[in-house]
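Peer 1: Provided below for reference: sequence and predicted model.
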Amino acid sequence: MTSQNHQVAELALDKIIVAAQVRETFDEPGIVSLAENIRKHGLIHPIHVHQDGEGFRLVAGERRFRAVKLLGHKTILATVAGGTIAEEDVVEKMLSENVNREDLNPIELAKGIKQLKELSGETASAAAARLGLSNKMVSELLSLLSLPENIQTDIKTGKIPVSLAAELARVSNPIEQAELAAKVVAGQMTRDTLVRRRKVRRQVDQHFSQPAPLSRAVAVLGKGESVSVTATELDLERFLELLERLVSKAKKMRPRGVSLPTLLRLLRDEAKA
């Protein structure tokens, strides 16, 4: 729950608390360049802080804070929020500012989204809506966190693009995953090649292995009303994901006047394709 009022003030740098931020790495040459720009033109955009007792917690603007500190200044212009602020709202503000400016690397963004989900108790889809991102993008970003640290490092430095990294996250064999990642870094593997290779491997595995057991969950909504979902490895997150996909597809069909039997037939045909 958040309740705030705002004012702009000149604050002493030593009164500002720089707690853990969603950004993990900073481009030092970029900070130096920003400091030089501030020296010439002044600080155009105030940093954002939240009053925390006698101090002020930095919410957004750590690059500007570092640059001003580098210049030897003792104070900085800040937009100060008073009142109460929920921790998930702090994380959302940090993420939103950096998403809009494309300042975070994919791993930092993924960790921030994961933190927002955990703090708010929301689904990935709800977190995506709060940040103005697509469900697909958020799903791909979160999948990166399942990758080994060395592959995550290559993602941070831009050696492996997010689209390719998301495909690597779908490779279950760690040895094969490492080999494919090395080929991506070396420029020997495109996303299309990786997708084709993964599909071929999945078809071979399916041919020689038993199908994964299905789970079924029935949610009773009222007298004579229930929703049934069947899938492999069914948990709450998967259950919500499938329901959200169904609702999304049904809403797209509704303006066309499609009946329920027709919708179900179209979904069956799409699944077979």
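Peer 2: Thanks, I have it.

Peer 1: contacts and neighbour counts: CA atoms only from here.
Peer 2: OK.

Peer 1: Residue 156 - how many residues pack around it?
Peer 2: Neighbourhood size, residue 156 [other CA atoms under 10 Å]: 18.

Peer 1: same check, this time on residue 80
Peer 2: So residue 80, with other CA under 10 Å, has 23 neighbours.

Peer 1: Now tell me what touches the helix or strand hosting it from outside.
Peer 2: Per DSSP states H and E, residue 80 falls inside strand 75-81. Strand 75-81 is contacted by residues 4-13, 43, 46-51, 56, 65, 68 when judged by CA atoms under 8 Å, 6 or more residues apart in numbering.

Peer 1: among those, which are in strands?
Peer 2: 6-12, 47-51, 56 (DSSP state E).

Peer 1: Can you flag the buried ones in the residues you listed?
Peer 2: 11, 47-51, 56 (16 or more other CA atoms under 10 Å).

Peer 1: related to what we said a few turns ago, what's the farthest-apart pair in the ones in strands among the contacts of strand 75-81?
Peer 2: Using CA to CA, the pair of those lying farthest apart is 6 and 12, separated by 17.5 Å.

Peer 1: Save the buried ones among the ones in strands among the contacts of strand 75-81 as a markdown table, and put in distance to residue 163 too.
Peer 2: Putting these into a markdown table (distance: CA to CA, whole Å) gives the following:
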| residue | distance to residue 163 |
| --- | --- |
| 11 | 42 |
| 47 | 33 |
| 48 | 33 |
| 49 | 35 |
| 50 | 36 |
| 51 | 40 |
| 56 | 38 |
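
Peer 1: adding another structure so you can compare the two:
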Amino acid sequence: MMAADEGKRRASLGRGLSALLGDDIAAAAATPTGEDTVDEALSAEALRQSKTIPIEFLKPNPDQPRKRFDDSAIDGLVNSIQEKGILQPILVRQHPSEPNAYEIVAGERRWRAAQRAQLHEVPVIVKDLSDSDTLELALIENIHREDLTPLEEAEGYQRLIDEFQHTQEALAKVLGKSRSHIANSMRLLGLSDEIKSMLDDGLLSAGHGRALIGVPNAEELAHEVIARGLNVRQTEQLAQEGKKGDKKALKKIGKKLNRDPNVEALEQSLSNNLGMKVQIASKGEKGKLTIQYENLDQLDDIIERLNEEMGATGNVVEM
């Protein structure tokens, strides 16, 4: 029996989210790509199959994978609902412990927006779903929507693998993502709580987080990345030196990353014009200009250019 249940579960995952919603809605909402989300499945056809219930009868799912809701995004949804109403019904099931209530499976953002829009009733589709199906559907739908934080996404993958025995390959196929994306996302779970908090707060991106994995002084570097506004490439450079444990090299690259972009642009411009590497070391109004030549011909070229500029004054540079 357990083997049969597992086979059924894998078949459902293989057919996509619509398998849990029923063939009638799935057929009505089929898309050319076959990559339906719950919102796509709850289409205009599904809306005709829905019923309207008082908004206070709905309760949020305590296992909702999304922990944070973007107020600005919900405000935008409020405006849409006030103008056009709710175009897609909310997927619910009978509440497991409250007889006259329903638990939201998919569509909590719409429910929150409908409350702000002061709607008294909302359209819903009621499905007979187990605790397991409810959690699985909520996880997959939220990942499909691609508006989770990097950590919420990683935790969603981990739960689908741990609690439902799905493989990374199966998830990649259903969710339309590469296996490497899923694997790299899950690596973020190995970061410290402090850096995870920075990810959740949007101070660091997933790329920043991956660059800091396995670095001994990751928290220190993370603060440096945020303070200097470093991009992912710069963070990777910083982390590389951090892994080596070379404090002098770390300090050196830190200074380099903190340079004035105007000085870097001038360096690049001079290098392009001369065809040689130019370095500018500045401190306040003072500094040093270094031109690196590869051979004596390049040195002759530099001297010739200087002489052309200085010839009018009678000053000549000689080797």
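Peer 2: Sure thing, it's come through. What you see is a predicted model; the values in this text were computed from it and never measured.

Peer 1: rewinding a little: quick one: the strand holding residue 80 of structure 1 aligns where in structure 2?
Peer 2: Mapping strand 75-81 of structure 1 onto structure 2 (TM-score structural alignment) gives residues 121-127.

Peer 1: And residue 181 of structure 1, what's its match in structure 2?
Peer 2: With TM-score structural alignment as the criterion, residue 181 of structure 1 pairs with residue 222.

Peer 1: I figured its match hits residue 196, correct?
Peer 2: No: using CA atoms under 8 Å, residue 222 of structure 2 makes no contact with residue 196, being 10.6 Å away.

Peer 1: higher neighbour count, those two?
Peer 2: Ranked by neighbour count (other CA under 10 Å), residue 222 of structure 2 and residue 196 place residue 222 first, with 23 against 20.

Peer 1: Just give the nearest non-adjacent residue to the more buried one, would you?
Peer 2: Leaving out its chain neighbours, the residue that sits closest to residue 222 of structure 2 by CA to CA, 6 or more residues apart in numbering is residue 195, at 7.1 Å.

Peer 1: How about the secondary structure of the one you found?
Peer 2: helix (DSSP: H, G, I helix; E, B strand; the rest coil).

Peer 1: okay, now it: neighbour count?
Peer 2: The burial count assigned to residue 195 of structure 2 is 22, neighbours taken as other CA under 10 Å.

Peer 1: again, but for residue 79 of structure 2
Peer 2: Neighbours around residue 79 of structure 2, by other CA under 10 Å: 15.

Peer 1: Tell me which helix or strand the counterpart of it in structure 1 sits in.
Peer 2: Aligned by TM-score structural alignment, residue 79 of structure 2 pairs with residue 36 of structure 1. Assigned by DSSP H and E, residue 36 of structure 1 falls within helix 28-41.

Peer 1: again with residue 159 of structure 2
Peer 2: helix 150-164.

Peer 1: Can you name every helix or strand that that helix contacts?
Peer 2: If you count contacts as 3 or more CA pairs under 8 Å, 6 or more residues apart in numbering; DSSP states H and E, helix 150-164 of structure 2 packs onto helix 131-145, helix 179-187, helix 193-200.

Peer 1: Among the ones you listed, which comes closest to residue 163 of structure 2?
Peer 2: helix 131-145 (8.8 Å).

Peer 1: returning to what we had before: for the buried ones among the ones in strands among the contacts of strand 75-81 of structure 1, which one is nearest residue 18 of structure 1?
Peer 2: Using CA to CA, those come closest to residue 18 of structure 1 at residue 56, 8.7 Å.

Peer 1: corresponding residue for that closest one in structure 2?
Peer 2: So, by TM-score structural alignment, residue 56 of structure 1 is matched to residue 102.

Peer 1: export the ones in strands among the contacts of strand 75-81 of structure 1 to a markdown table and tack on distance to residue 81 of structure 1?
Peer 2: Below are these laid out as a markdown table (distance: CA to CA, whole Å):
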| residue | distance to residue 81 of structure 1 |
| --- | --- |
| 6 | 5 |
| 7 | 7 |
| 8 | 9 |
| 9 | 10 |
| 10 | 13 |
| 11 | 13 |
| 12 | 16 |
| 47 | 11 |
| 48 | 8 |
| 49 | 6 |
| 50 | 5 |
| 51 | 6 |
| 56 | 9 |
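
Peer 1: between those, which is closest to residue 207 of structure 1?
Peer 2: residue 48 (56.6 Å).

Peer 1: can you pull the contacts of that closest one?
Peer 2: Residue 48 of structure 1 touches 58-61, 78-81, counting by CA under 8 Å, 6+ apart.

Peer 1: Of those residues, which pair is most distant in space?
Peer 2: Using CA to CA, the pair of these lying farthest apart is 61 and 81, separated by 14.0 Å.

Peer 1: Looking at those two, which one has more neighbours?
Peer 2: With neighbours defined as other CA under 10 Å, residue 61 of structure 1 and residue 81 compare such that residue 81 has more, 21 against 18.

Peer 1: okay, the helix or strand where residue 248 of structure 1 lies sits on what stretch of structure 2?
Peer 2: Following DSSP H and E, one finds residue 248 of structure 1 within helix 236-253. Residue correspondence for helix 236-253 of structure 1 in structure 2, counting by TM-score structural alignment: none.

Peer 1: how about that helix: buried residues?
Peer 2: By 16+ other CA under 10 Å, the buried positions in helix 236-253 of structure 1 come out as 239-242, 250, 253.

Peer 1: Tell me the buried residues in the helix or strand that it is followed by?
Peer 2: Scanning forward in sequence from helix 236-253 of structure 1 by DSSP H and E, the next helix or strand is helix 260-272. Using 16+ other CA under 10 Å as the test for burial, helix 260-272 of structure 1 gives residue 263.

Peer 1: what do we get in structure 1 for residue 300 of structure 2?
Peer 2: So residue 300 of structure 2 corresponds to nothing, using TM-score structural alignment.

Peer 1: Next, count neighbours for residue 300 of structure 2.
Peer 2: With other CA under 10 Å as criterion, residue 300 of structure 2 counts 14.

Peer 1: tell me which strands and helices the helix or strand containing it is in contact with?
Peer 2: In this assignment (DSSP H and E), residue 300 of structure 2 forms part of helix 296-310. Identification of packing neighbours for helix 296-310 of structure 2 by 3+ CA pairs under 8 Å, 6+ apart yields no helix or strand.
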